[in-house]
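In: What follows is a protein structure lacking sequence information:
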């Protein structure tokens, strides 16, 4: 099956040995930008296939949202014949991206050192838990573990929640996945100049430590320290959606212009000049708990719609506190057609999330539906030159499976 692809990465071929969230999120972005992505799955399939809700076995909702635009090839890489297929694919691909632990990938003979002579132009991207020169190199890693190790649950306790907790989204997986995307695109650019590929390691731990400490290293940024860690504005318990008379509203009164306009809008213009806690960015930062606590007391005096009208008129940033239900009816998302209905060949009518970026010239075509397990095994093997008898033998041995 050959699909004509358009977009900035059209013509780039990506061999995808990823599963769950981090890697598939990255490779779906590459596919949405026009790359041809062939996903190698075990006979059991990506674990994400089996997380419900779902309409049919192996087609869970998160899998559908992370694997559009890809082809699914089943290979049991523990078998030599299946590894032989993978090596043939390496010969013709620009990028191999994996979130298999590096030592396990080396045992399969799919590490960079084993492949560089076979395909000197190959860009080999290893998404893993930790940088490979430190003592954690071989440790397993999952989103929860990395969130904890990078300090997010500790920050949540500082924020006013009693018990440590994780951010309720696969934050570490998705942030690291974005790092993998820019690593691939930058490596492709570099290869245009050098003519050769290279190995890239994208570690979750270091990625999230950079993400967290960029905000919260605080006084520890200096030697000797100039105070404790933490960015006070982000950690105050009063930084949250504000209760109104009839609901909640997200408001950020941030700079001097905003605060002047806010006090003028509520007929308290003199407070900005007279109350030193509010009169400068430095003073507000020093008294952020009190500043946000007073704002919370003020917000409860009007309804959400009254506040939105008043704040919009004063050009003060505000947004509704949406639920997933609300997002499906959001006027902006509907106007830009970010969430679309489509007809999946096996799953029926489903919702698809769009590509957040738009391109004036390198327009991308709509991605194909997320594949059934092994949906493209036959076509990929035929493209590699395997005969009908050879394909039948691979299927009979369990090296592959064909979803006809």
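Out: Happy to help now that I have it. None of the values given here were measured: they were computed from a predicted structure.
In: alpha carbons only for contacts and neighbour counts from here, please
Out: Noted.
In: can you map out the helices along the stretch 101-250 of the chain?
Out: Here the stretch 101-250 of the chain has its helices, by DSSP state H, counting those that start in this stretch, at 102-107, 112-115, 143-149, 152-158, 171-194, 204-216, 232-235.
In: Nearest approach to residue 61 belongs to which of the ones you listed?
Out: Residue 61 sits nearest to helix 171-194 of all the helices of the stretch 101-250 of the chain, at 16.5 Å, using CA to CA.
In: now the closest one and helix 204-216, what's the angle there?
Out: Calculated by axes from the mean of the first three to the mean of the last three CA atoms, to 10 degrees, helix 171-194 forms an angle of 110 degrees with helix 204-216.
In: outside of helix 171-194, which residues touch it?
Out: Outside helix 171-194, the residues that touch it by CA atoms under 8 Å, 6 or more residues apart in numbering are 21-23, 25-27, 29-30, 95, 121, 123, 125, 127, 142-143, 146-147, 197-198, 200, 202-204, 207-208.
In: Quick one, which of those are buried?
Out: Among the contacts of helix 171-194, those that count as buried by neighbour count (16 or more other CA atoms under 10 Å) are 21-23, 25-27, 29-30, 95, 121, 123, 125, 127, 142-143, 146-147, 197-198, 200, 202-204, 207-208.
In: From those residues, which land in strands?
Out: If you go by DSSP state E, those have 95, 123, 125, 127, 198, 200, 202, 203 in strands.
In: what's the most distant pair in those?
Out: Using CA to CA, those reach their maximum pairwise distance at 95 and 203, which is 17.6 Å.
In: Strands along the chain, start to end?
Out: With DSSP E as the definition, the chain shows strands at residue ranges 13-17, 36-41, 70-74, 95-98, 123-128, 198-203, 242-243, 248-251, 318-320, 339-344, 348-353.
In: Present those as TSV; the columns should include distance to residue 155.
Out: Below are the strands of the chain laid out as TSV (distance: least, CA to CA, whole Å):
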stretch	distance to residue 155
strand 13-17	34
strand 36-41	37
strand 70-74	37
strand 95-98	31
strand 123-128	24
strand 198-203	21
strand 242-243	20
strand 248-251	21
strand 318-320	24
strand 339-344	33
strand 348-353	30
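In: let's bring in a second model and compare:
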């Protein structure tokens, strides 16, 4: 069978991480994603650090399986070419600041003139309206404004901390990909397209609500200040490294007591119930740490596994690559990028039983598919060459594709 999104064409005007990650996920699932870039340099991440063969890891990791067309959208001919592509598309995705796409002459009204049933997707930082709508946005700003940095600190009274990965950017990409497939499904039923709008701020606040906003859930009465769950995390230092242990219920607590050979903890009044163990979490974690540090990670993991206590080693990023479970999942794949050389990447997390895995195509060179895509739209070879000569498009390979 074909890939789940085979036959879906997506016009992608996004840059950086959130939008490109969303469209790469869809490209991995079979959609034809046409990345539209400025001939003057393209997506900013092409020039990010950690480069090999002139290609950055960031660009490779967010743009595989895509085609690239380089169009100068400030020129009427460039906008006309884009509209010809939109007329053949199912989805149009952009992540400019609110209002920019309209000022470019590529707002929803203009797009629907050529593609009435188009699904248009607008990704913003803070939202379409409001006092922050026109502000520049980066991941740390969203972590701060959303409350995520305070959640990460463990208490409202402690110094806020950033999550050490760009969670708002990446989670917005995942959310956008899910919303696009939902809109495509709705169009299959109704025959009508729609405009999907989402922001990084909305994404993170919605994400936090399922587990971190309990004290803000009940509206009536005063909202108590968020108290600290614990000033320690669930990472334990052993004599030879670090491990993590997570114990949630009475059965697991009793199993932990057996694994650590501390029967006296079963009668400790601080730990008799799950509620009491939570109230006395710092004391409980300190006791566990005092025992865990007396022997090696290998010793404790074996004992914990024997008693069926949820546990795992804490690995570095490099160590993770060779862990037996990661290997068993066949998650990591090596392939050769035409410029970057041998590349290692993680496949999409979802696997489809009825869809065979397709070979990956490396992230495209800037404008790599310009000529072929415009020829498909009805431009003649001379027309395309004239646009190249005028700087309206960039096409590094001058031969027809």
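Out: Right, received. Where do you want to start? Just so it is clear, the structure is predicted and the values come from calculations on it, not from any experiment.
In: Superpose the two chains and report the TM-score.
Out: The TM-score (TM-score structural alignment, normalised by the length of the second structure) is 0.93; 395 aligned residues with a CA RMSD of 1.9 Å.
In: Which of the strands of the first structure sits closest to residue 362 of the first structure?
Out: strand 36-41 (15.5 Å).
In: In the second structure, what range does the closest one match?
Out: Aligning strand 36-41 of the first structure against the second structure (TM-score structural alignment) gives residues 32-37.
In: Quick check: the matching stretch compared with the first structure, mean distance?
Out: Compared with the first structure after fitting, stretch 32-37 of the second structure has a mean deviation of 0.5 Å; criterion: mean CA distance after the TM-score superposition for the first structure.
In: roughly how far apart are the equivalent of residue 83 of the first structure over in the second structure and residue 149 of the second structure?
Out: Residue correspondence to the second structure (TM-score structural alignment): residue 83 of the first structure is matched to residue 79. Counting by CA to CA, to the nearest Å, the separation of residue 79 of the second structure from residue 149 of the second structure is 41 Å.
In: Give the residue from those two that has the larger number of neighbours.
Out: residue 149 (21 against 18; other CA atoms under 10 Å).
In: For residue 157 of the second structure, see how far away that one is.
Out: According to CA to CA, residue 149 of the second structure stands 12 Å off from residue 157 of the second structure.
In: and what of residue 310 of the second structure?
Out: Between residue 310 of the second structure and residue 157 of the second structure the computed distance is 31 Å (CA to CA).
In: ditto for residue 206 of the second structure
Out: Separation of residue 206 of the second structure from residue 157 of the second structure (CA to CA): 23 Å.
In: what do you get for residue 318 of the second structure?
Out: Distance of residue 318 of the second structure to residue 157 of the second structure, computed by CA to CA: 35 Å.
In: next one: residue 284 of the second structure
Out: Using CA to CA, residue 284 of the second structure is found at 22 Å from residue 157 of the second structure.
In: same question, residue 163 of the second structure
Out: 17 Å.
In: These two: which is more packed in?
Out: residue 163 (16 against 12).
In: What's the match for the more buried one in the first structure?
Out: Aligned partner of residue 163 of the second structure by TM-score structural alignment: residue 167.
In: Its match contacts residue 151, correct?
Out: No. The pair residue 167 of the first structure and residue 151 does not pass the contact test of CA atoms under 8 Å, sitting 11.0 Å apart.
In: What residues does the alignment partner in the second structure of residue 120 of the first structure make contact with?
Out: Counting by TM-score structural alignment, residue 120 of the first structure lines up with residue 116 in the second structure. Residues near residue 116 of the second structure by CA under 8 Å, 6+ apart: 192, 193.
In: what do you get if the cut-off is 10 Å, keeping everything else the same?
Out: 87, 90, 108, 109, 110, 192, 193, 194 (CA atoms under 10 Å, 6 or more residues apart in numbering).
In: Name only those of the residues you listed that count as buried.
Out: Neighbour-count burial (16+ other CA under 10 Å) applied to those gives 87, 90, 108, 193, 194.
In: Closest to residue 358 of the second structure out of these?
Out: Of all those, residue 358 of the second structure sits closest to residue 90, with 21.6 Å by CA to CA.
In: so how far is residue 200 of the first structure from the aligned residue in the first structure for that closest one?
Out: Mapped onto the first structure by TM-score structural alignment, residue 90 of the second structure lines up with residue 94. Distance from residue 94 of the first structure to residue 200 of the first structure, counting by CA to CA: 13 Å.
In: Could you pull out the residues contacting both of those two?
Out: Residues within reach of residue 94 of the first structure and of residue 200 at once, by CA under 10 Å, 6+ apart, are 123, 124, 184.
In: from those, which single one is nearest residue 402 of the first structure?
Out: Using CA to CA, these come closest to residue 402 of the first structure at residue 124, 27.3 Å.
In: who's in contact with the closest one?
Out: By CA under 10 Å, 6+ apart, the residues touching residue 124 of the first structure are 15, 90, 94-98, 110-113, 115-116, 184, 187, 197-201.
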